[in-house]
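>>> Dropping a prediction and its sequence here:
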Amino acid sequence: MITESTLLENRYFDSVFLMRVSKRLSEQPGINYAALIMGTPKNIQILADAGYDGIDGLGASSNDLVVSLKADSS
């Protein structure tokens, strides 16, 4: 399994929109889990608890979009 996260600085989106996009991405073949969140400390902690190693090192702020995926390796 591949786990990857990326940070898009100063990209604010409404949480309802992000939940909808996360759900649609998670339904795609090969994607086990998708999370699109704003980089608040609480959201970053949720991803860290879910096994996204190194997520704390992104240096996200509350106005940053964090995109995290867990996908099949093949």
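Yep, it's here.

>>> C-alpha from now on. contacts and neighbour counts both.
Fine.

>>> where do the strands sit along the protein?
All strands of the chain, identified by DSSP state E, fall at 2-8, 31-38, 65-71.

>>> just checking, what packs against the first one?
Pointing back at strand 2-8 there. Counting contacts by 3 or more CA pairs under 8 Å, 6 or more residues apart in numbering; DSSP states H and E, strand 2-8 packs against strand 65-71.

>>> Show me what the strand it packs on is packed up against.
Using 3+ CA pairs under 8 Å, 6+ apart: strand 65-71 touches strand 2-8, strand 31-38.

>>> before we go on, here's another structure to hold up against the first:
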Amino acid sequence: VLLMPSSYESWGRAGCEALASGIPVVAHPTPGRGESLGEAGVFVDRNDLDGYEAVLRKLLEDPAEYRLAAKRARA
């Protein structure tokens, strides 16, 4: 799982590379990142620590959820 909580990077090449490799991306929704990650990205406000924790727990504790996120990433 790649976390991208930065509000300064708009595009985020690392996120695109992670998706291309089938790695789920959890990111703060900056204007360019929404377009580059699209529906494959999971967006959580950078100040929502509980939101990040919930998404990470869901992905790491549920293998089926992780596989689904990885499949969306590669699509």
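That came through fine. Fair warning: this is a prediction, and the values are worked out from it, not measured in the lab.

>>> Please state their TM-score.
Remark: TM-score between the superposed chains equals 0.31 [TM-score structural alignment, normalised by the length of structure 1]; 44 aligned residues with a CA RMSD of 3.8 Å.

>>> Looking at the strands of structure 1, which is nearest to L25 of structure 1?
Closest approach to L25 of structure 1 among these (CA to CA): strand 31-38, 6.0 Å.

>>> Looking at the strands of structure 1, which is nearest to S22 of structure 1?
That would be strand 31-38 among these, by CA to CA, at 5.2 Å.

>>> To F17 of structure 1, which of the strands of structure 1 lies closest?
Of all the strands of structure 1, strand 31-38 comes closest under CA to CA, at 9.3 Å.

>>> Pull out the buried positions in that closest one.
I31, N32, Y33, A34, A35, L36, I37, M38 (16 or more other CA atoms under 10 Å).

>>> In contact with the fourth one, which residues?
Translated: A34 of structure 1. S22, K23, L25, S26, V67, S68, L69, K70 (CA atoms under 8 Å, 6 or more residues apart in numbering).

>>> Could you report the neighbour count for the first one?
This means S22 of structure 1. 19 (other CA atoms under 10 Å).

>>> Please tell me how far it sits from L65 of structure 1.
For S22 of structure 1, the distance to L65 of structure 1 (CA to CA, to the nearest Å) stands at 12 Å.

>>> Which neighbours do the two have in common?
L36.

>>> re earlier: quick one, which of the helices and strands packed on strand 65-71 of structure 1 gets closest to L47 of structure 1.
Using CA to CA, these put strand 31-38 closest to L47 of structure 1, at 8.3 Å.

>>> Counting neighbours, which bits of whichever helix in structure 1 runs longest end up buried?
Using DSSP state H, we find that the single longest helix of structure 1 is helix 15-26. Residues of helix 15-26 of structure 1 classed as buried by neighbour count (16+ other CA under 10 Å): L18, S22, L25, S26.
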